[in-house]
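Requesting a structural model of the entry that follows:
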Amino acid sequence: MSAAYTLYAKPGFAVTTIERLCSEARISNRAFYECFGSQEELLQALHERCVEESLAAVSKALQDVPDTLEARVRAGVRAYVEFATADWRRARIMHVEVRRSGDVLMMSRQRAIDSFARLVEEAWADFPEPPGVNRRLVALGVIGALQELLIEWLLAKEAPDLDELVGVAVHLFLRALAP
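Predicted structure coming up:
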């Protein structure tokens, strides 16, 4: 999994062969297939591990904050961004390779988005809902915005400063979630 973590992040899932993966991991092809049925299965396992760990980091951050919408948003966004960017490989797998893999991770990606949307909805549940606004759709929208900001951080010629990225994400979340 360690070799895949690096190779799937760069040069990328689509160009990483099982032979290269096994060579990097110093295992035989047979050993690979004893653990995973395919490269797609390994990518899914990596993606799901990253998602579980990031959900745990955000949930933990939300436990110890004042009971205000702004405090929850700031803590949750910062925890997610710090977790995702602490290792560029993680950010790349979660935000770039997951999309480039096409149908391979479609269901895994949808489960992840659903989990994050529920987390946003739970953090927002104690606060008034803007009239005529579907909480679920707003949660999906701000999650999508945060994902795009992280893709910009990964792919831009000059990556935005992480504090600036967090500030923009917090601004978007608060504008979307405020009554």
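
from here on, contacts and neighbour counts on C-alpha atoms
Will do.

what does the helix or strand containing residue 140 contact?
Secondary structure assigned from DSSP states H and E places residue 140 in helix 135-155. With C-alpha atoms under 8 Å, 6 or more residues apart in numbering as the test, helix 135-155 has contacts from 81, 88, 91-92, 95-96, 113, 116-118, 120-121, 129, 159-160, 165, 169, 172-173, 176-177.

Mark which of the residues you listed are buried, thanks.
Neighbour counting over the contacts of helix 135-155 (16 or more other C-alpha atoms under 10 Å) leaves 81, 88, 91-92, 95-96, 113, 116-118, 120-121, 165, 169, 172-173, 176-177 as the buried ones.

just checking, which of the residues you listed belong to strands?
When those are checked against strands (DSSP state E), there are no matches.

middle-most residue in this structure, spatially?
residue 94 (4.6 Å; C-alpha atoms, centre = their mean).

For that one, which residues are in contact?
So residue 94 contacts 47, 50, 51 (C-alpha under 8 Å, 6+ apart).

Could you find the closest non-adjacent residue to the last one?
So the one you mean is residue 51. For residue 51, ignoring the flanking residues on the chain, the nearest one in space by C-alpha to C-alpha, 6 or more residues apart in numbering is residue 112 at 6.4 Å.

Just the helices from this protein, written as ranges.
Using DSSP state H, the helices found in the chain span residues 2-7, 18-25, 29-35, 39-63, 69-85, 88-92, 98-100, 106-124, 135-155, 162-177.

I'd like to know how many residues surround residue 102.
10 (other C-alpha atoms under 10 Å).

For it, give its distance to residue 43.
12 Å (C-alpha to C-alpha, to the nearest Å).

and for comparison, fold this next one:
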Amino acid sequence: MTPQAPRQGNTTPDEQAAGVAFGRVYSGLRSEDRALERRGRLIEAGIEVFGTIGYAASKIKTLCQSAGLSERYFYESFASREQLLTSVYDHLSSELMRQVVHVTRLPGRTLTESVRAGMETVVNFNLVDPRHAQIILVEIVGISPELEAKRHHSMTKFAAESSRLVLLLGGVDSESAEDASDEDDSLADVFELARLTGVAMVGGVNNMLLDALRGGTTANTKQITEAAYQLISNASTGVRVLAGK
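Next comes the predicted model:
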């Protein structure tokens, strides 16, 4: 966009006040909004570059070219490539979690339909656009202790959601975990089994996705979704037995 030249001598007092409060307006956007727009373009560029040529081979110049921005605008939003990678990972993992939470809680679905929809969402998000899987499962790994901690935190959140679904399939109210006392060993065992199962589910599904990415079978989404559903469904049997359902 070409910045609109400020009008000379005919701005109103209100416009002048707005300029002081919010910064100059270009093509209908405040400077703050334009900065956010540029940041979004850089995140999209990060998805493209990190998801195709990889983080190690990427350069700030390449990222800026992909975003259609000069390097000075890169440093307006990010201090380094790693900081951009962090933001890209945050963007993708947050969006995936948002979608999973949405589809597993839609009204009018049976529990089985909701769980299948959750598995399908995870698989499709990663494999329909393989750049997502490349970043989430490959590029983010081993970059720095800070990113490893962030990756573990994200996986823990997905494991918690998987644990919730395992409990529901096992006939256990997932909300009652907060009511489990230290003396209630049987109930505590149920929730610990569900927690560990959730951790295993994340690892297992991630490895299936990585296998598809590496093996060139990313179009195999239906079979992978079914395998993921069977994993969580079979795991819920152990929860059901332990809970005496």
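
Overlay the chains and give the TM-score.
Here the superposed chains carry a TM-score of 0.87, computed using TM-score structural alignment, normalised by the length of structure 1; 177 aligned residues with a C-alpha RMSD of 2.2 Å.

if I line the two up, what does the residue nearest to residue 51 of structure 1 land on in structure 2?
Using TM-score structural alignment, the partner of residue 112 of structure 1 in structure 2 is residue 154.

And for that match, the neighbour number?
17.

Quick check: it touching residue 92?
No: the criterion here is C-alpha atoms under 8 Å, and residue 154 of structure 2 misses it with residue 92 at 10.7 Å.

Tell me how far the residue mapped onto residue 148 of structure 1 from structure 2 lies from residue 162 of structure 2.
By TM-score structural alignment, residue 148 of structure 1 lines up with residue 207 in structure 2. Note on residue 207 of structure 2: its distance to residue 162 of structure 2, by C-alpha to C-alpha, is 16 Å.

One more: residue 149 of structure 2?
For residue 149 of structure 2, the distance to residue 162 of structure 2 - C-alpha to C-alpha - is 20 Å.

Could you check how many residues crowd around the aligned residue in structure 2 for residue 43 of structure 1?
Residue 43 of structure 1 maps onto residue 85 of structure 2 when the alignment is built from TM-score structural alignment. As a burial measure, residue 85 of structure 2 scores 22 neighbours (other C-alpha under 10 Å).

Contacts only, for the spatially closest residue to residue 85 of structure 2 that is not a sequence neighbour.
Once flanking residues are discounted, residue 85 of structure 2 sits nearest to residue 46: 6.8 Å by C-alpha to C-alpha, 6+ apart. Residues near residue 46 of structure 2 by C-alpha under 8 Å, 6+ apart: 63, 84, 85, 88.

For residue 46 of structure 2, what is the corresponding residue in structure 1?
So, by TM-score structural alignment, residue 46 of structure 2 is matched to residue 4.

I'd guessed residue 22 of structure 2 sits against residue 34; true?
No: taking contacts as C-alpha under 8 Å, residue 22 of structure 2 lies outside contact range of residue 34: 11.8 Å.

Of the two, which one has the most company?
residue 34 (15 against 12).

What's the separation between that one and residue 214 of structure 2?
38 Å.

cool, and residue 49 of structure 2?
18 Å.

Looking at these two now, which is surrounded by more residues?
Taking neighbours as other C-alpha under 10 Å, residue 49 of structure 2 and residue 214 compare with residue 49 leading, 21 against 11.

so who does the more buried one touch?
Counting by C-alpha under 8 Å, 6+ apart, residue 49 of structure 2 touches 55, 58, 62, 63, 66.

repeat that with 10 Å
43, 55, 57, 58, 59, 62, 63, 66, 67, 131, 135 (C-alpha atoms under 10 Å, 6 or more residues apart in numbering).

So it versus residue 139 of structure 2, what's the distance?
11 Å.

list residues touching both of those two?
55, 131.

re the thing from before, could I have the buried ones of the contacts of residue 49 of structure 2 as PyMOL selection syntax?
Per 16+ other C-alpha under 10 Å, the buried members of the contacts of residue 49 of structure 2 correspond to this PyMOL selection:
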select buried, resi 43+55+63+66+67+131+135
